[in-house]
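> Please find the sequence and the predicted model below.
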Amino acid sequence: MSVIEQYIKSWKVRDVEAVLSCLTDDCEIVECYGPVYRGKQTVENWMIKWLETGHVQRWDVTRLWVRKEFEAAQWSFICLFDGMRHEFEGASICDLKAGKIRYLREFTTTAPLYDWHGE
């Protein structure tokens, strides 16, 4: 299993320690809607706070690219947060250092995907 897959799986099962084990001490995570989390302690604080009202219902990797110092994944995501359902497709890119995530940036689609037919 790749590091990004381990990271995602750990979020799905709400395992803060497992998420942290995927990260370098000086990690940086950039979420698709703006927040930046710098360092393991900040990530831990964010997760604990998010898990108070948030629950990942589905986070499925649909495409995966793995290289020695780089991983990327496309995924579909559904969660409940503060009682509201959120669903979108996105992608994560990761720079690795010594087999752990040093930098992770998420991107999301902003509208449903559709086939273009020339109009």
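Now that the structure is in, tell me what you want to look at. Numbering: from 1, shown residues only.
> CA only for contacts and neighbour counts going forward, please
Fine.
> and the helix of greatest length in the chain, what other elements does it pack with?
In the chain, ranked by residue count with DSSP state H as the criterion, the top helix is helix 40-53. Using 3 or more C-alpha pairs under 8 Å, 6 or more residues apart in numbering; DSSP states H and E as the contact test, the elements touching helix 40-53 are helix 16-21, strand 23-30.
> now that helix and strand 23-30, what's the angle there?
60 degrees (axes from the mean of the first three to the mean of the last three C-alpha atoms, to 10 degrees).
> Tell me the helix or strand right after helix 40-53.
strand 54-66 (DSSP states H and E).
> follow-up on the earlier one: go through the longest helix of the chain and flag the buried ones.
Buried positions in helix 40-53, judged by neighbour count with 16 or more other C-alpha atoms under 10 Å: 40, 43-44, 47.
> now do stretch 69-81
For stretch 69-81, by 16+ other C-alpha under 10 Å, it's 70-79.
> go on, stretch 52-68?
Under 16+ other C-alpha under 10 Å, the buried positions of stretch 52-68 are 54-56, 58-61.
> now stretch 105-119
Applying 16+ other C-alpha under 10 Å to stretch 105-119 flags 105-106, 108 as buried.
> Excluding sequence neighbours, find me the nearest residue to Q57.
C79 (4.9 Å; C-alpha to C-alpha, 6 or more residues apart in numbering).
> ok, second structure coming up, stack it against the first:
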Amino acid sequence: MEFREEIVRSYFKAWINNERDVLKEIFSENIVYSECYGPEYNDIDIIQRWFEDWHNNGEVLAWDIKQFIHDENITVVEWYFKCVYKDNASEFDGVSIIDFDDNNRIISLKEFQSKFKHYYPYG
């Protein structure tokens, strides 16, 4: 499980450091990636294109891991994300459900987000 955690850490770090070449080491050729706000990318070439386009307009300032949960080929990651994209700053908490193949490459990644600023309506 530690090996999978290192793969996820490498992926998050690639976004912070704009390291596109890492993607082919991490993802399978037929990766299916669902972002938390709707877009879906199918295929490593499309993901590399998205990664490059995104970095032409933005910068990831933080992508911090809070915890990992493992079950067979699936790893769940809870995280905090902060970026500037087209001069708009945003931050949110999130969860990724990541499915690995037998070669420890990511074949499916689904992101879900939560508002970063939480409030207590009854307290």
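Alright, I've got the coordinates. What you are looking at is a predicted structure, and each value in this text was computed from that prediction instead of being measured.
> Need the TM-score between these chains.
The TM-score (TM-score structural alignment, normalised by the length of the first structure) is 0.90; 118 aligned residues with a C-alpha RMSD of 1.7 Å.
> I'd like the buried residues of helix 40-53 of the first structure laid out as a markdown table, including distance to H86 of the first structure.
A markdown table is the format used below for those (distance: C-alpha to C-alpha, whole Å):
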| residue | distance to H86 of the first structure |
| --- | --- |
| K40 | 26 |
| V43 | 21 |
| E44 | 22 |
| M47 | 17 |
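> out of these, who's nearest M84 of the first structure?
M47 (17.8 Å; C-alpha to C-alpha).
> which residue in the second structure lines up with the closest one?
M47 of the first structure maps onto F51 in the second structure, with residues paired by TM-score structural alignment.
> And that match, how close does it get to I69 of the second structure?
26 Å (C-alpha to C-alpha, to the nearest Å).
> likewise Y11 of the second structure?
Applying C-alpha to C-alpha to Y11 of the second structure and I69 of the second structure gives a distance of 17 Å.
> ditto for V60 of the second structure
From V60 of the second structure to I69 of the second structure the distance is 24 Å (C-alpha to C-alpha).
> can you pull the contacts of the nearest residue to G58 of the second structure once chain neighbours are set aside?
Distance criterion C-alpha to C-alpha, 6+ apart; nearest residue to G58 of the second structure, sequence neighbours excluded, is Y85 at 4.0 Å. By C-alpha atoms under 8 Å, 6 or more residues apart in numbering, the contact set of Y85 of the second structure is 57-59.
> do you know how far I65 of the second structure is from N56 of the second structure?
25 Å.
> hmm, back to that, and the buried residues of helix 40-53 of the first structure, which two are the farthest apart?
Among the buried residues of helix 40-53 of the first structure, K40 and M47 lie farthest apart (C-alpha to C-alpha), at 10.4 Å.
> Touching both of those two, which residues are there?
What both K40 of the first structure and M47 touch, as defined by C-alpha under 8 Å, 6+ apart, is an empty set.
> What residue in the first structure is paired with I106 of the second structure?
Using TM-score structural alignment, I106 of the second structure pairs with I101 in the first structure.
> Name the nearest residue to its match, sequence neighbours excluded.
L23 (4.7 Å).
> Could you do E52 of the second structure as well?
Nearest non-adjacent residue to E52 of the second structure (C-alpha to C-alpha, 6+ apart): R20, at 7.1 Å.
> my guess is the one you found contacts D53, does it?
No. Here R20 of the second structure does not reach D53: they are 10.9 Å apart, not a contact under C-alpha atoms under 8 Å.
> nearest to Y114 of the first structure, of the buried residues of stretch 69-81 of the first structure?
The closest of those, once distances to Y114 of the first structure are taken by C-alpha to C-alpha, is S76, at 15.3 Å.
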